[in-house]
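Novice: No sequence on hand, only this structure:
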């Protein structure tokens, strides 16, 4: 009699020491090597007035990585918004949850911008900057409330616009065209389609199922891009050092210190108080959200981090899938405590102090209003220049002051995005806890501490394969293992 036995699954082939395969180690190494490469590139100079080969290579690699992230933004935003609104059909009290989510977005934004204003007034970073080493320049983009409101109205279905640039050289005109997308218009179009799908009802089920499937495909492609983050980080940091050097960056040291101090206060003081005040473990919150915070730091994109943010919110923090799939995309496009609250508050005060202008109480109140109401202007993409120009134009401050801060924007953007992502995961967790729908067993479950392990990836893929049964409704898995990598 022959006995049949189930073969044990093959263990993944090791590709080097575990610590070397760690995403955090790779990013840290990229930061250090980027600084070294940037210093070397700066020492090589600019022969013939042109960037040397190393600087040009670093610039190309960095710009290519940012371009890859931006290329994934539009389909991801559109599909995520439509899918998230469609998923509200699976959630009871959807309107109440949406309202509570927006309320907590506003509460945390108010706290963050208040901290930014206080630090700007106390530390006086603009008064400490060297006028001889900083030069104002055109920010390249200008945001006003009028333009912001007009920009909400879609010019076409895709929110696309064609920009044509004509350059005349030796009497010969050369025209180049490029297609750009207005992310705010994409959000408006996606929201309208998602709401319409909810109104249509059962007949829209095939469309919503297709949207969910397409979203998973885009998220998988985006994950491939995210895995290149160490390379992109290396090139971006190195190019910043090579282009600006320590002299210019050093002249903004107090500004950088003020921003990072504000980010640290929000991330390590305000958020823990909110977590503890709602009866949750601070340690479990950080261990659950840290993979997404780490990725936000290196990718510098809330939208780019969205797949991982949503996964840790659901699988680590215990937020129900139906609500998380709405709150996470909404937060990735509108919840920006770093980019839209702390940074513009300190930066606006810096510009005023640099030019010797005194801000009155009304202008400080306007900073708060802009930060709480205008967060959507950042639209989840890398950088916060749009939000800063919106703040400066509202206060009547010189817009060319934005150019003073460009030398350190890449360095600041890492910390800003990390705080953005932490807040985007915090709010749905708090709302779910207050509404009594948070899975406390999952929230308090032990975690491996390895956010990007191969075992987690395999588990995530199996979960996605078996996630839909009985007409597409999500199936709860019996395992309590936390999965931190997006599928």
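Specialist: Sure thing, it's come through. Keep in mind that what you see is a predicted model, and the values were worked out from it rather than measured. Numbers count the residues shown, from 1 in each chain.

Novice: from here on, contacts and neighbour counts on C-alpha atoms
Specialist: Noted.

Novice: residues contacting the most centrally placed residue in the chain?
Specialist: For the chain, residue 302 is the residue whose C-alpha lies nearest the centre (C-alpha atoms, centre = their mean; 1.5 Å). Residues in contact with residue 302 (C-alpha atoms under 8 Å, 6 or more residues apart in numbering) are 296, 332, 333, 380, 381, 382, 417, 420, 421.

Novice: run the last query once more with 7 Å
Specialist: Neighbour list for residue 302: 296, 332, 380, 381, 417, 420, 421 [criterion: C-alpha atoms under 7 Å, 6 or more residues apart in numbering].

Novice: Helices - which of the residues you listed land there?
Specialist: The helices, defined by DSSP state H, take in 296, 332, 417, 420, 421 from the contacts of residue 302.

Novice: these two touch, right, the second one and residue 303?
Specialist: Yes: applying C-alpha atoms under 7 Å as the test, residue 332 and residue 303 come out as touching, 5.5 Å apart.

Novice: residues bridging contact with these two, i.e. touching both?
Specialist: Shared contacts of residue 332 and residue 303, counting by C-alpha under 7 Å, 6+ apart, come down to residue 380.

Novice: Wait, residue 239 touches residue 55, no?
Specialist: Yes: the pair residue 239 / residue 55 is scored as a contact, 6.4 Å apart, by C-alpha under 7 Å.

Novice: Which one's more surrounded, those two?
Specialist: residue 239 (30 against 26; other C-alpha atoms under 10 Å).

Novice: if I look at the more buried one, how far off is residue 449?
Specialist: Note on residue 239: its distance to residue 449, by C-alpha to C-alpha, to the nearest Å, is 32 Å.

Novice: swap in residue 81?
Specialist: Note on residue 81: its distance to residue 449, by C-alpha to C-alpha, is 31 Å.

Novice: more crowded one of the two?
Specialist: Neighbour tally, residue 81 and residue 449, criterion other C-alpha under 10 Å: the higher count belongs to residue 81, 29 against 13.

Novice: in which helix or strand would I find the more buried one?
Specialist: Per DSSP states H and E, residue 81 falls inside helix 53-86.

Novice: what packs against that helix?
Specialist: For helix 53-86, the packing partners by 3 or more C-alpha pairs under 7 Å, 6 or more residues apart in numbering; DSSP states H and E come out as helix 183-200, helix 205-226, helix 229-251, helix 321-334.

Novice: Figure out which of these is closest to residue 103.
Specialist: For residue 103, the closest of the helices and strands packed on helix 53-86 is helix 321-334, at 12.1 Å, according to C-alpha to C-alpha.

Novice: May I see the buried residues of that closest one?
Specialist: Across helix 321-334, burial judged by 16 or more other C-alpha atoms under 10 Å covers 321-334.

Novice: for stretch 253-270, same thing?
Specialist: 253-256, 258-263, 265-267, 270.

Novice: Please apply the same query to stretch 33-40.
Specialist: Of all the residues in stretch 33-40, those buried under the rule 16+ other C-alpha under 10 Å are 33, 34, 35, 36, 37, 38, 39, 40.

Novice: Please compare the first structure with the one that follows:
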């Protein structure tokens, strides 16, 4: 066995090879390259048969969808282990019940503000009247969300929250083919994790081996997720490129008023409402944006609140100064239930769009129902990509035609990027505000927030090892799990 020997005056070892741009810059480069490749694929057009996408479009679609699939694959073990660990951490928090109540209260407050903005913009922009689409182009959605489905979704079908799904299709010769797959319900996994976590706490010392195993499992799951997130720049290129190549600008042109209304609403919440709430609670706005930006940026390109959750929790703790005992509970909960973009702004404007294009007048009661569904039913989106479940839940509650959903599908991926970014921003905002109000926020850490070196601890550890300090293997796990800043 040999150990590192500290040499007086030794300098950090020189790094060999090319130094790649920071993780944030890589994401931006992926965005730019994706737009260029998407534009090129769009200009090439489909193959000779006029229907099959060209090779470049197919490649971009494969890259982007594979990245999202990888993120979704890690969701079940991530949610379960994170929630169980967060409940275990609450043992060291004396006012855990109050913190949980304040978190849910602020979730509702920000959702109510967001849905009010969505309703207001829907009335101002009149998106259903300012479109070239007609009701003849409407189509029923493949799946819908109802209050009964939502309530049934809270009851786990098994301890893993998994279920089997079967789809049947008719071929050209009339023969039927069936495909069976495994699906998971994030809400059911959340419920199972909450029950098991509480049971473990009630079991006392007997549950310590299980909690220790869960903590180790969470560390392993997070490590795998860091490897997946390393592919984010590549996934960004594929997602953006495929969106441009598939939908082009024609779809956006026909739904320009609707799309602008959505993004104006998202911008108002992110750049006006959230800063006002921060200032009202004595917190700096610039510091929050600096600290939360890595998570917001990744959410924009991944379109998954749950997939972004590890980065969201890291910036909430490391940059914004929220205690880990509280953040490890609030962030996973927010990743499945806190959806200001998908569950408030989007369904509000969409419901008004559908009502206008079908010539249906909404009453004051209808607008109050939109607000109610957004505040109470936001958990129905469950952190997954897209907001169709929440939209169909809103439309069915109001009695509006579900066929109107088909009019909006063309631009949904483009809108979903902004929606998810606002979702994740809110998931960092609420724990920060609650921690400040409860007097547990590290204000010095908050004021010093920066996204520049959030993911650079690995290199710092190597430098310490070169000078005879701790080796990378001796660094605490919390310092060795970052999203890599360099590819």
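Specialist: Yep, that arrived. If you're wondering where the values come from, they're calculated on a predicted model, not measured in any experiment.

Novice: Report the TM-score for the pair.
Specialist: Once superposed, chain against chain, the TM-score is 0.90 (TM-score structural alignment, normalised by the length of the first structure); 470 aligned residues with a C-alpha RMSD of 2.6 Å.

Novice: I'd guessed residue 376 of the first structure sits against residue 334; true?
Specialist: Yes: Residue 376 of the first structure lies in contact with residue 334 (C-alpha under 7 Å); the separation is 4.5 Å.

Novice: What is the aligned counterpart of residue 158 of the second structure in the first structure?
Specialist: Counting by TM-score structural alignment, residue 158 of the second structure corresponds to residue 156 in the first structure.

Novice: pull the longest helix from the second structure.
Specialist: Taking DSSP H as the criterion, the second structure has its longest helix at helix 96-125.

Novice: quick one: it to the first structure mean distance?
Specialist: Overlaying the first structure shows helix 96-125 of the second structure at a mean distance of 0.7 Å from the equivalent residues (mean C-alpha distance after the TM-score superposition for the first structure).

Novice: Could you tell me the angle between that helix and helix 75-89?
Specialist: Following axes from the mean of the first three to the mean of the last three C-alpha atoms, to 10 degrees, one obtains 130 degrees for the angle between helix 96-125 of the second structure and helix 75-89.

Novice: In the first structure, what range does helix 96-125 of the second structure match?
Specialist: Taking TM-score structural alignment as the measure, the first structure aligns residues 94-123 with helix 96-125 of the second structure.

Novice: and the matching stretch, which residues are buried?
Specialist: 94, 97-98, 100-102, 104-106, 108-117, 119-120, 123.

Novice: if I look at the residue nearest to the centre of the first structure, how far off is residue 336 of the first structure?
Specialist: In terms of C-alpha to C-alpha, residue 302 of the first structure sits 9 Å off from residue 336 of the first structure.

Novice: How about residue 272 of the first structure?
Specialist: 18 Å.

Novice: Between those two, which is the more surrounded one?
Specialist: More crowded of residue 272 of the first structure and residue 336, by other C-alpha under 10 Å: residue 336, with 36 against 20.

Novice: ok now do whatever residue of the second structure lines up with that one, which residues does it touch?
Specialist: Aligning on TM-score structural alignment places residue 336 of the first structure opposite residue 339 in the second structure. Contact partners of residue 339 of the second structure, counting by C-alpha under 7 Å, 6+ apart, are 378, 423.

Novice: what's the helix or strand for residue 339 of the second structure?
Specialist: Using DSSP H and E, no helix or strand contains residue 339 of the second structure.

Novice: Likewise for residue 167 of the second structure?
Specialist: Assessed by DSSP H and E, residue 167 of the second structure sits inside strand 162-170.

Novice: which residues touch the aligned partner of residue 419 of the first structure in the second structure?
Specialist: Mapped onto the second structure by TM-score structural alignment, residue 419 of the first structure lines up with residue 422. Contacts here follow C-alpha under 7 Å, 6+ apart; on that basis residue 422 of the second structure touches 266, 270, 340, 341.

Novice: Equivalent analysis for residue 484 of the second structure, please.
Specialist: 23, 230, 455.

Novice: quick one: what's aligned to residue 261 of the first structure in the second structure?
Specialist: Checking TM-score structural alignment: residue 261 of the first structure goes with residue 264.

Novice: which residues are in contact with the helix or strand that that match is a member of?
Specialist: If you go by DSSP H and E, residue 264 of the second structure is part of helix 256-268. Under the contact criterion C-alpha under 7 Å, 6+ apart, helix 256-268 of the second structure has outside partners 117-118, 121-122, 125, 127, 130, 341, 345-346, 418-419, 422.

Novice: Could you rerun that using 6 Å?
Specialist: With contact meaning C-alpha atoms under 6 Å, 6 or more residues apart in numbering, helix 256-268 of the second structure is reached by residue 127.

Novice: In the first structure, point out the residues matching the helix or strand that that helix is followed by.
Specialist: Beyond helix 256-268 of the second structure on the C-terminal side, the first helix or strand identified by DSSP H and E is helix 274-280. Helix 274-280 of the second structure corresponds to residues 271-277 in the first structure, going by TM-score structural alignment.

Novice: List the buried residues for the matching stretch?
Specialist: By 16+ other C-alpha under 10 Å, the buried positions in stretch 271-277 of the first structure come out as 271, 272, 274, 275.

Novice: Among the contacts of residue 484 of the second structure, which one sits closest to residue 205 of the second structure?
Specialist: Taking the contacts of residue 484 of the second structure together and measuring to residue 205 of the second structure by C-alpha to C-alpha, the closest member is residue 455, at 35.6 Å.

Novice: Top of the contacts of residue 484 of the second structure by number of neighbours, please.
Specialist: residue 23 (24 neighbours).

Novice: separation between that residue and residue 297 of the second structure?
Specialist: For residue 23 of the second structure, the distance to residue 297 of the second structure - C-alpha to C-alpha - is 10 Å.

Novice: what's the burial count for the closest residue to residue 247 of the first structure other than its chain neighbours?
Specialist: Closest residue in space to residue 247 of the first structure, ignoring its immediate chain neighbours: residue 133 at 7.6 Å, by C-alpha to C-alpha, 6 or more residues apart in numbering. Close neighbours of residue 133 of the first structure, defined as other C-alpha under 10 Å, add up to 13.

Novice: Does residue 133 of the first structure belong to a helix, a strand or coil?
Specialist: Classification of residue 133 of the first structure using DSSP: H, G, I helix; E, B strand; the rest coil returns coil.

Novice: Could you check how far it is from residue 406 of the first structure?
Specialist: Using C-alpha to C-alpha, residue 133 of the first structure is found at 13 Å from residue 406 of the first structure.
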